[in-house]
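[1] Mind folding the following:
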Amino acid sequence: MNSFQASENLSRAKTFPLNCSRGNLSKTCPANDLPSRQALKIQGPQPPTCPDYFRWIHEDLRPWMKSGITKEMVMAPRKAANFRPVIVKGKAYVETYRKSFQTRDTFTLWGILQLLRRYPGRVPDLDLMFHCGDMPVVLRENFRPGARRQPPPVFRYCGHEEAFDIVFPDWSFWGWAEINIKPWGSLAGELKEGNRRMKWEERQPYAYWKGNPQVSQTRLDLLDCNITSAPNFDYKARIYNQDWLKEQEEGYKNSNLADQCIHRYKIYVEGRSWSVSHKYILACDSTTLLVRPSFHDFFSRSLLPLKHYWPITDDAAEICASIRRAVDWGNANPAAAQAIGEEGSRFVAEQVKMEYVYDYMLQLLKEYAKLLRYRPSVPEKAVEICSETMACAAEGRAKRFMDESLVERPAVAAPCVMPPPFDAASFGAVWRRKEEGMEGMKSWEREYEYRRDHNQF
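    Presented below is the predicted three-dimensional model:
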């Protein structure tokens, strides 16, 4: 038996299913909720280097690299935060300030608890503020160089160039109970299986989008691209308004994401801010048409135009024509368009799998903890939480999704190795690759216009 097999067998022996006995429905954590709070010694092969997007962790934490993070900084944004998770000696506590929209807070905390189960003893003592809303709360304009105040560290689901918010994986990786979206660990497999059912060239040669258009002007602009809005000209877009109330009444039979990979092109467009749909669209093997975003999630900064997606303008006057050009180009160059779709799908399948989601959380929290200039302690108003306090009394889809995403044993391998920060050369190379992709797209658009003007379509 080699060392890796030995460590795997050890990990399998250390399973810790939920202890939901009748006497444990009082929302208290069992004394032996983890088999061990010490890090499991793994003697396997050298773990791989983390995906390149992990390097952005250094950039997100750069505002506090010199000053460190004091308790006063952490407490400053509590009026904007939804909750304050604290980790002390491997146990989790939370001080709640206000309820989030739907169950964003619940499943975010659930994800943190699963991280503790996956890597017992490896998560450092922590104290942080978490904001579950759509919009950034720590704006750069309020903390210009020379300002008396340091920006407070706030964790949330997406970032913006004009904000200091620290990006963290969103709640939907463990399930979105309100709209019946399964945890990413199982849904990613269903999407992959759906891709096998219909090859790219067999799919409908149009751009598809379905969602709630009322949350942003760009989405409302997208409605004008539909054939029902422009009956005299086909922009090659098929746009659908998602009525979630009707879907709920009909049992979500028309919103299964694994059944929606039937078009060659799928449109990603932000809502009020970034949208959790990004990973589902990329996973579809269809060519992603990405309307120019303003926000980013934790992995999207490593996506490249013409490699992982085709860029679409967000200009209201040009968005429909931009989509039409992309579809016409793709249908005229099916091998190249299909390759973009497959590369985007491969990216989320291989680099955004749940193992790396947990590793990103772990590496981010470890780097954050290094900056704390005080020893975290349990807040007076905080309550201890564990998987039992959240899942044992849960009901319906929330209960099912928690059971489905439960980490039942420690990881069989060490977390991936954190890559170094960007230096000037590597940071410049990132932007050059993005610029080169955009220039390539413009070149193809010029070719498209030439062929259109000479009736070559």
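
[2] drop to CA atoms for contacts and neighbour counts, all remaining ones
    OK.

[3] Packing partners of the helix or strand hosting residue 367?
    Using DSSP states H and E, residue 367 sits in helix 354-371. Contacts defined by 3 or more C-alpha pairs under 8 Å, 6 or more residues apart in numbering; DSSP states H and E place helix 354-371 against helix 56-61, helix 104-118.

[4] Just want the angle from it to helix 104-118.
    90 degrees (axes from the mean of the first three to the mean of the last three C-alpha atoms, to 10 degrees).

[5] What residues sit buried inside helix 354-371?
    354-369, 371 (16 or more other C-alpha atoms under 10 Å).

[6] now stretch 5-20
    Neighbour-count burial for stretch 5-20 [16+ other C-alpha under 10 Å]: 7, 8, 10, 11, 14, 16, 18, 19, 20.

[7] Now do the same for the third one: helix, strand or coil?
    Just to be clear, that refers to residue 10. Following DSSP: H, G, I helix; E, B strand; the rest coil, residue 10 is assigned to helix.

[8] could you list every residue that touches it?
    By C-alpha atoms under 8 Å, 6 or more residues apart in numbering, the contact set of residue 10 is empty.

[9] and for comparison, fold this next one:
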Amino acid sequence: MEATIRRPLAKTSLTVIFLLLLALGLFIVTRDYIDSNSANMMIAGNSRQIMNPQSIESAPKTLKYYPLNCSLGNLSRSTCPANYYPSTKFLQPENGNKSSSCPDYFRWMYEDLSAWRETGITKEMVMNGRPMAHFRLVILRGRVYVEKYREVFQSRDIFTIWGILQLLRRYPGKVPDLELMFDCSDRPSIRKGLNNNPALFRYCGDSSSVEILFPDWSFWGWPEINIEPWEVLSKGIAEGTKRRSWMQKEPYAYWKGNPTVNPRRKDLLRCNVSPKQDWNARVYAHDWKREERQGFKNSDLSTQCTHRYKVYVEGVGWSVSEKYIMACDSMTLLVNPHYYEFFSRSLMPLQHYWPIKDYDMCPSIKFAVDWGNTHQQEAEAIGKAGSSFIQQDLKMDNVYDYMFHVLNLYAKLLKYKPTAPEGAVEICSESIACPAEGFKKKCLSESMVEGFVDSNPCTMAPPYDPVSFQSLLRKKDESMKKVEALEKEYGERGHMGKN
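    All right, here's what the predicted structure looks like:
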């Protein structure tokens, strides 16, 4: 009887001991894993997943993760890690060389770089851009060095540099060594026909300038006016458009902004409804200083898709608001612009937007709204085509690929080997993000590229040949003339009829 009792007890004891040892082992492994990650912190307060570098191979094949290391340096400035990127064995895409085709607006970068097609870009040409530049940036073996020349309005330079750093995290080892000058102003400054054309990057250009266009800072956030990074904001605007169908939206043209920066915006205020005249426009002056004091409660762009028509008019020069306005599925009424940004030259009148005269604005807006309310299906289609262009062709994957291609084409034109300028400071994601606070920290966190993608950038189409380029310009011109003819007929009849 004793033997039959002792066997189960002995077997039970062994089982208990085994389970205790297993639990102890799991505790030690878990503790070591947590300890190994404690030094590799992300931005304070960031909710993004923290991953140990050893877990890179288990990450999704489309994205290889690596965290920031904010344990280096002090609270005011973080030191750039010695080994910033993961092992080079992860840099070759597992998906081969297949990639999607780039959006058509990429082809305009050939035009932007055409001034140096025959001569290449010399060191002198780069340095000729220094009087206009806010900073000089050098990329050497994937590391970034910056020399600042003058102060920039708000944080444009920081967020532009941050965008370039995120490109390097997305495509490590693929961006060549280069040196560039960058002007963060709202208007172009390099006129055509100069000797030794200065090579200068900026956000916008016009028909008489020679500029190398680059995505603006707001794609990664605009903390001073509480605007989130484009990847987050564009989704919010897309959700906002779903709250009302196009037919349920107010049948008027809507604009809200700062009218003091451009005489044409002051002219637009005159188009507002009054007891004597209704130009079909609902226009609102926006006081950003008051908004800041009130916590930006009236500045949510995702709630401003409530009208069938939205007006875009330039600011000091070109305005970042174009993408925010066109992201709604409202038909964009685009007041004849003087400037263009990197994507806007591929927008076509009557396909993506409705053109508005800049010299006779109020009657032009009234006609556009009357036409749209009479031709509702056509107007809705124009609005949705413009919104689709912005939401799809301008998604951040394409923005990064545009940056990648324009920097690669630019680097191929350089006639010298770049070196880090004396006095330049190395900048990395840690040195910008780790000491950040408040809404700036939130923007940096939301726009940070968590790792490099396991695919190649999109495939560029060749430059326009002379025939196709002239055909493109002629198509745009014919669309503009069609609107002028319709508007003239409307003025002569004094009413809108279906045709």
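
[10] before we move on, back to that, can you state the residues of structure 2 onto which whichever helix or strand comes after the helix holding residue 367 of structure 1 aligns?
    Proceeding N to C from helix 354-371 of structure 1, the next assigned helix or strand is strand 383-385, under DSSP H and E. Aligned using TM-score structural alignment, strand 383-385 of structure 1 spans residues 425-427 in structure 2.

[11] Show me which residues of that stretch are buried.
    426, 427.

[12] tell me which element the residue lying closest to residue 73 of structure 2 once chain neighbours are set aside falls in.
    Nearest residue to residue 73 of structure 2, sequence neighbours excluded (C-alpha to C-alpha, 6 or more residues apart in numbering): residue 79, at 4.9 Å. Residue 79 of structure 2 belongs to no helix or strand when assigned by DSSP H and E.

[13] What's residue 79 of structure 2 aligned with over in structure 1?
    In structure 1, residue 79 of structure 2 lands on residue 28 (TM-score structural alignment).

[14] Burial check on its match, number of neighbours?
    Number of residues near residue 28 of structure 1 (other C-alpha atoms under 10 Å) recorded here: 16.

[15] Next one: it from residue 392 of structure 1, what distance?
    10 Å (C-alpha to C-alpha, to the nearest Å).

[16] Repeat that for residue 34 of structure 1.
    16 Å.

[17] can you check residue 295 of structure 1 too?
    On the measure of C-alpha to C-alpha, residue 295 of structure 1 and residue 392 of structure 1 end up 36 Å apart.

[18] what does residue 332 of structure 1 give?
    Counting by C-alpha to C-alpha, the gap from residue 332 of structure 1 to residue 392 of structure 1 is 54 Å.

[19] Between those two, tell me which one has more neighbours.
    Comparing residue 332 of structure 1 with residue 392 by other C-alpha under 10 Å, the one with more neighbours is residue 392, at 20 against 13.

[20] Which parts of structure 1 are helices?
    Taking DSSP state H to define them, one finds helices in structure 1 at 3-13, 56-61, 71-75, 104-118, 184-197, 217-223, 244-249, 277-282, 319-332, 334-351, 354-371, 387-391, 396-405, 424-453.

[21] Now render those helices as a markdown table, adding distance to residue 171 of structure 1.
    Below are the helices of structure 1 laid out as a markdown table (distance: least, C-alpha to C-alpha, whole Å):
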| stretch | distance to residue 171 of structure 1 |
| --- | --- |
| helix 3-13 | 27 |
| helix 56-61 | 19 |
| helix 71-75 | 22 |
| helix 104-118 | 5 |
| helix 184-197 | 10 |
| helix 217-223 | 23 |
| helix 244-249 | 19 |
| helix 277-282 | 12 |
| helix 319-332 | 30 |
| helix 334-351 | 17 |
| helix 354-371 | 11 |
| helix 387-391 | 14 |
| helix 396-405 | 12 |
| helix 424-453 | 28 |
